[in-house]
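Peer 1: turn this into a model:
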Amino acid sequence: MPRPNHVSIIDEIGMKKTMPATPEQFEWRVNKTLDDAPVVFLGLGPEPDKVPEWFDLPNDEIIFFLESQAFIDQVKDWEPRLPENFQRITPEEFTRDSAANAHVVRYLPVQRAFPTDFGPLTARITLGDKELPRLNKTVWIPTSDTDLLGRELAQAFRDAGYSVTMIDHVQLGKHPGNTLPEILQEGVPDLFLSVNFKGLDHFGLGYTILKEAGAEVAIWLVDNPFNLLTSVKALYWKNARLFVTDHTFIGPLINTGAKWVTHLPLGTSRELFETGGELPQHGHGLEDRLVFVGRSAFPDKDKFFAGLTVPADQMTTIKNHPHEKRYDFHWWTEQLKTLPPWPGNAIRQIGAGAEWAGKHWKKVCLESAGPIVIFGDTGWQALDNDRAEVRGPVDYYDHLPAIYRSASVTLNATGMQLPAGLTQRHFDVWCAGGFLITDANPGLQIFPDELVDPIRYTKPDEIRDLFLQYRQETETKQELRAAWRECILQDHTYANRVETILTALSL
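Peer 2: Sure thing, here's the model as predicted:
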């Protein structure tokens, strides 16, 4: 049999979508308590004249419907084919109360094509007509047992007087229409704080349900925002409250449509790093050693950048002039001029270049460092430095604070995905009582110059001399460490970051 010729339209983010005209594309939510309840269609599909026949609808009763005008405008002769007894209503008329007292039918393809139009309507269906109780000073954080920042944020919010509920982000992201309404019946939090869109589905239904219920929703983009946005398939993120660890993305995000973006750097947790941790078996003998801790690639990197190659010309430039400038994400954006940054995956080509440049920078730094102990994965074993000792990874909470305290000096080399984004090392090392030297990342401007200048290097061949300068426990080193620690604990803990969040959101 020949394949049916489905109507194609352009969805709300500019992608082509097919709109099948079959009864199987409709989802009925029958009102079991009111047989004579009115029928409301959320979308009628591209052939509205066939709907009465498909569902044996009476022609002498009003059938209510809502439809996306963007959809209507793209389907030829849609309005002339509308049955006479079908009456269009506004989204404001489709309240939670009216949704609960109707037979509601959803045309699913248009829901996915225009989630900004239909998401609030679906949210009103799922939430029901009962008034939801408010939870007093409560924050929900979607996370998992292995995620960083969950523990730190939870502790900081509790210290600020908030109750914190940690929610499995996987279930929320997969089934927001089922999971969220169920737990919202127990109460609506003041804030739902997502890190890197965790707990929020691709089409923004979870975000819309939370907003419809009256919760504030904030998204902290800890990693590269545009890499993260490749998974988002709806416009909702442009209206969300966004925080970024790298202030240089504020302008590009606003130029792409974001309405609200605030800088929120990483920080440290005094409770977890000041006295925590113990040395693992492979972590001894660091008293006079230079130490680096980090992985050679982020998880699933090859999958994320699958099929992409880094242009040879740019690779050659970087190899020949490794420290002439920072070959970061913005540099690659200028080089490759990939448009648009969103929607779609085109921006991943820029991300692939920045990822390669970051790995190359760290490689050059570790090869120039001389004798160094590396706690990380086997990807570091290919370094051209026979004095580099790769000892294997360590646990972030159980071991890292003790390693930072024990090492003579800890080395930081920043990646290129976040041009001015700092790492946890910039905060955790000092909190734990360690001593850090770091490359010249623009994000260091949040710290006083008199603290940054003595511990910063601009070229890889400066690392060895800088380490030797601070290898011994001199009075200068002790005073610098104390000043850094005071700065971090006063202004750069997660308690400070939570205060910024609460103030920015007027909570």
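
Peer 1: contacts and neighbour counts: CA atoms only from here.
Peer 2: Will do.

Peer 1: can you list the residues that contact the longest helix along the chain?
Peer 2: If you go by DSSP state H, the chain has its longest helix at helix 348-368. By CA atoms under 8 Å, 6 or more residues apart in numbering, the list of residues contacting helix 348-368 from outside reads 227, 230, 296-297, 305, 308-311, 315, 318, 322, 327-329, 332-333, 336, 338, 372, 383-385, 388, 413-417, 460-461, 463-464.

Peer 1: quick one, which of those are buried?
Peer 2: 227, 230, 296, 305, 310, 315, 318, 322, 327-329, 332-333, 372, 385, 388, 413-417, 460-461, 463-464 (16 or more other CA atoms under 10 Å).

Peer 1: which of those fall within helices?
Peer 2: Those of these lying in helices (DSSP H): 227, 315, 318, 329, 332-333, 463-464.

Peer 1: and which of those is nearest to Leu507?
Peer 2: Closest to Leu507 out of these is Asn227 (29.4 Å), distances taken as CA to CA.

Peer 1: gap between the closest one and Arg348?
Peer 2: 6 Å (CA to CA, to the nearest Å).

Peer 1: check Gly277 too.
Peer 2: 37 Å.

Peer 1: same check, this time on Val452
Peer 2: Taking CA to CA, one finds Val452 at 33 Å from Arg348.

Peer 1: one more, so I can put them side by side:
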Amino acid sequence: MAVRERAEDRVADGGVRESVDSLLRRPSSPLKRAFDYPKCAAEKVRVVVLSTGYFLERGVSRAFKESGHEVAALPAGKGAPDVLKALLTLGAEFKPDLVLSFNHLGFDEGGILAGVLDSLQVPIAVWYVDSPTLVLRGRSENAKGNVAVFLWDMSYEPAMRELGFDRVEFLPLAADLATAAGGKWRERRPPPAAFVGNSMLDPASDWEGRIAWTAGLKASAERVRGRLAGGRPRALAEGLLREEGLGEGARFFEIAGAVTWRATLEYRAGIARVVGECGGAVFGDPGWRKVLGPVDLRPPVHYERELPALYRAVPVNVNATSLQMPRAVNQRVFDVPAAGGFLLTDDQTDLHDLFDAGREAAAFSSAEELREQIAWFQSRPEERERIVQAGRERVRRDHTYGHRVRTLIERMRRFCREEAG
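Peer 2: Okay, the predicted model is just below:
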């Protein structure tokens, strides 16, 4: 999730950077003339999506196209050569109104790509659906005047503004109806309840392995982890670490990531354990065996080809939100009702803003309540179906990628008008 590559050399080799810098210093260079056109002014918007294989790309790009806009995907993931040169070549012909990235993927840590686009007055929209603080790690080089940040969880707004991002907007996740309608599940007999998800064992171990732990540091991290895993209302690990006096130093964000993923592992394990004790199954990676011990563990399910059908087949789908999200709801809150399945999710602040909780969504606040709710809903198929129908209608009305694309374009049009004058 975090920017791990030292991407300056990947974004542009030295010769390309030198040539671009030289052209940008000239008042009337061919490069500047190629990008000198009104942005976001026409009814049809042209969007360059920095393509890194992230799971949101396909659904969001399809939503842009279905809304009548044009999309050009630019490979910008690991192994993609010279992103800056490719973007300038594509942009001079395609004339983009904006460049879209998810989680700042495709951008370099040093802000080279963002700086060039800023000089050319090309707007950048960055939609964060993972912790921006763990991605950026306190670096502000990408906080240019042409950047608008869209957050799925507004708990991060103060941190982003502190880094220098002036335009910060709320943009929650949504459903891809094309994906939700499909799916074919390989099993004939669904379990009475299911939890689908990663154990987080590998991410937690990976982040913990980057840190030289001392006894005092480990004790502080343990206290924060415990508060994260059991706390309500939820908080960000970064804030809790600062309360422990650990708010300085290069390792701060490594510690925050390690604590967040270990706490998420423990929290998810508690939820998955209840599902198993209620006769349900866990679908996920082998790490669950180490975390839970004996459990009805079934193989991972393909997100597009199988998961929607599983959601429809299982009577009670259970959801546990990552602890990087103090208030937001995750992808499953939209995907399950969109697919026609019943979801029992942990209670989050944003759930009540996005759905009519109780009528369009069902929620629990503790492991004990989850146990009761699973039994209650398993014995009441009519009540489950009522919530499924209401939730699906709400998603179709307000929470598709088409809705999010329209919001993003509206905000970017406003941004361009402000810049123009």
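
Peer 1: superposed, what's their TM-score?
Peer 2: Put the two chains on top of each other and the TM-score (TM-score structural alignment, normalised by the length of structure 2) is 0.81; 389 aligned residues with a CA RMSD of 3.4 Å.

Peer 1: before we move on, back to that, looking at Val452 and Arg348 of structure 1, which is more packed in?
Peer 2: Arg348 (21 against 18; other CA atoms under 10 Å).

Peer 1: OK, contacts around the residue nearest the centre of structure 2?
Peer 2: Taking CA atoms, centre = their mean, the centroid of structure 2 lies closest to Val129, which sits 2.0 Å from it. Val129 of structure 2 sits next to 102-103, 151-153, 173 when contact means CA under 8 Å, 6+ apart.

Peer 1: at 10 Å instead, please
Peer 2: The contact partners of Val129 of structure 2, by CA atoms under 10 Å, 6 or more residues apart in numbering, come to 56, 102-103, 150-153, 171-173, 325, 328, 330-331.

Peer 1: in structure 1, what sits opposite it in the alignment?
Peer 2: Superposed on structure 1 with TM-score structural alignment, Val129 of structure 2 falls opposite Val222.

Peer 1: likewise for Leu74 of structure 2?
Peer 2: Match for Leu74 of structure 2 (TM-score structural alignment): Ile167.

Peer 1: any idea how far Pro265 of structure 1 is from that match?
Peer 2: Separation of Ile167 of structure 1 from Pro265 of structure 1 (CA to CA) stands at 24 Å.

Peer 1: neighbour count winner among those two?
Peer 2: Pro265 (24 against 14).

Peer 1: state the helix or strand in which the match of Leu74 of structure 2 lies.
Peer 2: In the assignment (DSSP states H and E), Ile167 of structure 1 maps to strand 163-168.

Peer 1: does anything pack onto that strand? Which helices or strands?
Peer 2: Applying 3 or more CA pairs under 10 Å, 6 or more residues apart in numbering; DSSP states H and E, one finds that strand 163-168 of structure 1 makes contact with strand 138-143, helix 150-159, strand 191-195.

Peer 1: can I get the ones you listed in TSV with distance to Gln478 of structure 1 and mean neighbour count?
Peer 2: TSV is the format used below for these (distance: least, CA to CA, whole Å; neighbours: other CA atoms under 10 Å):
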stretch	distance to Gln478 of structure 1	mean neighbour count
strand 138-143	38	23
helix 150-159	27	18
strand 191-195	36	21
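
Peer 1: what about these, which gets the closest to Phe292 of structure 1?
Peer 2: helix 150-159 (22.6 Å).

Peer 1: sorry, back to before: residue range for the longest helix of structure 1 in structure 2?
Peer 2: Against structure 2, helix 348-368 of structure 1 falls on residues 254-274 (TM-score structural alignment).

Peer 1: mean shift between that stretch and structure 1?
Peer 2: Compared with structure 1 after the fit, stretch 254-274 of structure 2 shows a mean deviation of 1.5 Å (mean CA distance after the TM-score superposition for structure 1).

Peer 1: what comes up buried for that stretch?
Peer 2: 254-274.

Peer 1: Glu57 of structure 2 -> structure 1?
Peer 2: Glu57 of structure 2 maps onto Gly150 in structure 1, by TM-score structural alignment.

Peer 1: check contacts around the nearest residue to that match once chain neighbours are set aside.
Peer 2: Excluding its sequence neighbours, the residue lying closest to Gly150 of structure 1 (CA to CA, 6 or more residues apart in numbering) is Thr143, at 6.3 Å. Residues near Thr143 of structure 1 by CA under 10 Å, 6+ apart: 149-151, 165-170, 172, 193-195, 198-199.
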